[in-house]
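Asks: got a predicted structure here, sequence first:
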Amino acid sequence: MRRHVWAPAVLLGLVAAVLALVLAMSGSPNGSSGDRSGDRSGDRSDGRSGPRPGGGATGPARDDPELGWGFTHTQFSADSGAPDAVARARKLLSGQPLPQGQAIMGWGAGNPEPSPGVYDFADLDRRIAFIRSTGSTPVITLCCAPDWMKGGKPGAEHTDWSLKSFESAPLARHYADFADLAATVARRYPDVRHFVVWNEFKGFFDETRHRWDYEGYTRLYNLVYEALKKVDPHNRVGGPYLVMDSYAPQDTQFASELKGPWGSVDQRVLDAFAYWNAHKKGADFVAVDGAGFTRDDRALPGPFTALDKFTDVGRWLRAHAGGLPLWWTEYYVEPEGSGWSERRRVAAQATAMIAIARGGATTAFYWSPQQTTGPCPGCLWKPTRLADGGAALPMYGLLSRFAEEFPPGTRYGRGESTAEDIPGVRVLAGDRSVLVVNTLDRAVRARVTGRPVPLEAYEVRWLDR
């Protein structure tokens, strides 16, 4: 959500320059398609014998449906850039492997099947190889679809990266073809065990009926689910990757039972979830995404208290999903054009992660923004296209520490703290550590685990239990 998909970088340099400018000016993490740099020696099979396996492995396949805290690769990421910077980023990510997500088309990957039975996995190979090199768990998002599955022309030269085309769903007559592509991807990367079907219901909104075409999505999902399980029954498959959009409390047009001071989740989204939940062939986890703010970028009742939405939505999903593990495949805390400092941004992320954990999620992916040069708000590491890139930034420090201290299975408590009684201070106490966040723009003094803890404005503090 709130990001665009642009043309591959092999197009005119002007396009790349415009893309970099747009990304640099964006206030929220924007993804995009087709950074086509790097090795182009990937398989281009005619499909008769099938493409060769991608090679390499992350070690023993991990098929646990609860992965913890990680991030998703977008257009520009740590797999390409200045050699020393790439090596630095690889070393950083190898120090504490975090699960890493990658789409099969877009967000750094080109068209995987430009013509029926003709494959080009060069970009996806490069990304998966990088994830493998860090010892991390790879997760593949099965989105988006080649043009010929959407009514376009076959052939790499006809790939249309415009937003309208890219975000189109496969035509119903090509659902089985997309499932075959998903199976091909699974066979190519046999060490990958985790697959998310599609992304945000892209192309599945029925403009005539003004609601989601959840019947169509569920048919696609079921075909993909069965295809992946046929490749390997240990493959873990989930969906529906709905955006849990919400509206302000006074906006009642699409109001639902899932509500709070932050607003109300769109009833049409809940209808789509209910249909998928009732008619799916199976699922190993439930995947959703969403933002703490409303559809019109309002954070209610305030920028930090709005993030309680993640707790309320998570608990609702857990109650309705029959105990399936809950994944947040994307989560956003910062409205467009916020003007926040990095210190405030990190505090907001920490607050959102606390809310997500309290809502029962055991897997969550930070939508990792990356740029080519200059300032990189919210980035995990310094851009690897800079000679001195690849070094950790404050957001990576938060994400990696949170993943280390609060893995799946953590038992959460109050932490013997008076901090939660102080407006604006959030606390998450785990088995070993306590995370304390001051969401105020002024210093406060709290008492945590029996100790006085002074907190500066927007400070994120870790304490040993």
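Replies: Looks like it came in fine.

Asks: CA only for contacts and neighbour counts going forward, please
Replies: Will do.

Asks: pretty sure Leu181 sits in a helix.
Replies: Yes - with DSSP: H, G, I helix; E, B strand; the rest coil as the criterion, Leu181 is part of a helix.

Asks: how many residues are close by it?
Replies: 23 (other CA atoms under 10 Å).

Asks: any idea how many residues pack against the nearest residue to it once chain neighbours are set aside?
Replies: Leaving aside its sequence neighbours, Leu181 sits nearest to Glu113 (CA to CA, 6 or more residues apart in numbering; 7.7 Å). Using other CA under 10 Å, Glu113 has 25 neighbouring residues.

Asks: so Glu113 touches Cys144, yeah?
Replies: No - using CA atoms under 8 Å, Glu113 makes no contact with Cys144, being 10.8 Å away.

Asks: show me where the stretch 1-150 of the chain has helices.
Replies: 13-25, 83-95, 122-133 (DSSP state H, counting those that start in this stretch).

Asks: next one for the comparison:
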Amino acid sequence: MKTSSTTPLLLVLVLVLVGCASAAGSDEQNELGWGMTHTQWGIDQRTPEAIASMTAQLTARPMVQAQSIMGWGVGNPEPAPGEFDFASLDGRMSFIRRSGGIPVITLCCAPDWMKGGEEGETDWSRLEVAPSPEHYQDFADLAAEVARRYPDVRHFMVWNEFKGFFNESTNTWDGEAYTELYNAVYDAVKQVNPANQIGGPYLDMAAPPPGLSLSPSSLAGSWGQVDPRTLNAFDTWAREKRGADFVVVDGIATVEEGAPDRVTALAKLSAVSEWVRQRVDLPLWWAEWYVEPRGAGWSPATRTAMNTAALVQFVRSDVATALFWNSAPSASSPTDLWTADGQPLPFLAVLQSFNEWFPPGTPLQELGTAPPLFTLASPRMVVLVNVGDQSATATVDGTTVTLAPDEVRWVARDTS
């Protein structure tokens, strides 16, 4: 067969392109769906019987589970340079594996010696201090060590809410400094395995502090506004990042952020998602979200309904992954998925049902409803949530469905 002299060059080009596509990943592999993040009180303070119950519940209907490398239930992974202690992180990763979870690691926070502290010491009051610039590479090396230790983990979020990256002298978030750290981590973790998937900037899309005079925000609505300094930091990361496989944000959608009521506040989730998507063409992750004002003391029914409505907003906004912050059951605004003895609270079943019936990319059909009634309809299932203070009705396949305030209703559709 006669061949062209350009064939070897074309073959090399094809192999390079295939390799690049594999290293960068596809949108689908970064669309993990709906899950949770482990925190200080999630597992360790419970009895073996409670942990066994939680493990069984998660194994029956697995979901994505995230864990930080230091803090939030995990000790210092590198108390001194080159001296590693992964015992507590190993324990958390073992739980995720035993319960069938899709593992995600949050690369935060940094050992004390990387931020001006003493080698061998851990001052937990300084957990949220960022590494000093001369130790960015040391933190990146630690991230690479973590990636090597847990080769089954494919997804890594870099840092958490820009902790330690606020520049007091300029009164703004230091996007350049964060992105320098991010790029060092990105290079190191990709060097361990090019298939590792990495995302940032994990910014809290919060409103500006009350009374602070700032330039107008480009992201505002009836729900409130996002601090323009946060948006500038996001744009810096988007512009200067070495690469990314997914983009990460989090946020509070409550009346504390400027909304007149809790129903209007939920619109922030969609508005932020749209703003991010206009700037970065990557799968969008919400690493945390909060819909209950601090200390509000909502009833379990209200809390479940509002968090379910938030998931409806995420699905409608083509969010790829959203992680519920699994905090203490005794907090003033609890966000736990289990009771202290390991019994499931209602929102656990909601998360698992959303993974089953409304994973990312599910084709949706409209029911013609509007807030305070939030609905999703696929060819197989409908979920309806009434977050208003009055009864609400919707028509599903010719049948009128009436929901009480704070009710969540699942309606299977006839597919025969």
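Replies: Looks like it arrived, so ask away. This one's a predicted model, so the numbers in the text were calculated from it and none came from an experiment.

Asks: before we move on, the earlier item: distance of the residue nearest to Leu181 of structure 1 from Tyr241 of structure 1?
Replies: 23 Å (CA to CA, to the nearest Å).

Asks: Pro146 of structure 1 now?
Replies: The value you get for Pro146 of structure 1 to Tyr241 of structure 1, if CA to CA is used, is 20 Å.

Asks: between these two, which one's more packed in?
Replies: Per other CA under 10 Å, whichever of Pro146 of structure 1 and Tyr241 has more neighbours is Pro146, with 31 against 24.

Asks: what lines up with the more buried one in structure 2?
Replies: Using TM-score structural alignment as the criterion, Pro146 of structure 1 maps onto Pro111 of structure 2.

Asks: and if you look at Tyr217 of structure 1?
Replies: Counting by TM-score structural alignment, the partner of Tyr217 of structure 1 is Tyr178.

Asks: and what of Pro303 of structure 1?
Replies: So Pro303 of structure 1 corresponds to Arg262, using TM-score structural alignment.

Asks: show me what contacts that match?
Replies: By CA atoms under 8 Å, 6 or more residues apart in numbering, the contact set of Arg262 of structure 2 is Ala253, Thr254, Val255, Val291.

Asks: switch to 10 Å and redo it
Replies: Trp223, Ala253, Thr254, Val255, Glu256, Val291, Glu292, Pro293, Met306, Pro372, Val387, Gly388 (CA atoms under 10 Å, 6 or more residues apart in numbering).

Asks: what is in contact with Glu113 and Cys144 of structure 1 at once?
Replies: Met105, Phe178.

Asks: what about Asn183 of structure 2, distance to Phe324 of structure 2?
Replies: 27 Å.

Asks: what sits against the residue nearest the centre of structure 2?
Replies: Central residue of structure 2 (CA atoms, centre = their mean): Ala287, 1.6 Å from the mean position. By CA under 10 Å, 6+ apart, Ala287 of structure 2 lies in contact with 35-37, 66, 106, 157, 160-161, 200, 202-204, 247-251, 321-325.

Asks: next, it: secondary structure please.
Replies: Applying three-state DSSP: Ala287 of structure 2 is strand.

Asks: what's the counterpart of it in structure 1?
Replies: Checking with TM-score structural alignment, Ala287 of structure 2 has Thr329 as its match.

Asks: measure that match to Ala103 of structure 1 for me?
Replies: 12 Å.

Asks: between these two, which contacts overlap?
Replies: Thr72, Thr141, Val196, Asn199.

Asks: possible to save the contacts of Arg262 of structure 2 as a markdown table with distance to Val146 of structure 2 and neighbour count?
Replies: Listed next are these as a markdown table, based on distance: CA to CA, whole Å; neighbours: other CA atoms under 10 Å:
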| residue | distance to Val146 of structure 2 | neighbour count |
| --- | --- | --- |
| Trp223 | 39 | 24 |
| Ala253 | 33 | 28 |
| Thr254 | 36 | 24 |
| Val255 | 39 | 19 |
| Glu256 | 37 | 18 |
| Val291 | 33 | 22 |
| Glu292 | 34 | 22 |
| Pro293 | 35 | 17 |
| Met306 | 36 | 25 |
| Pro372 | 44 | 21 |
| Val387 | 42 | 29 |
| Gly388 | 46 | 21 |
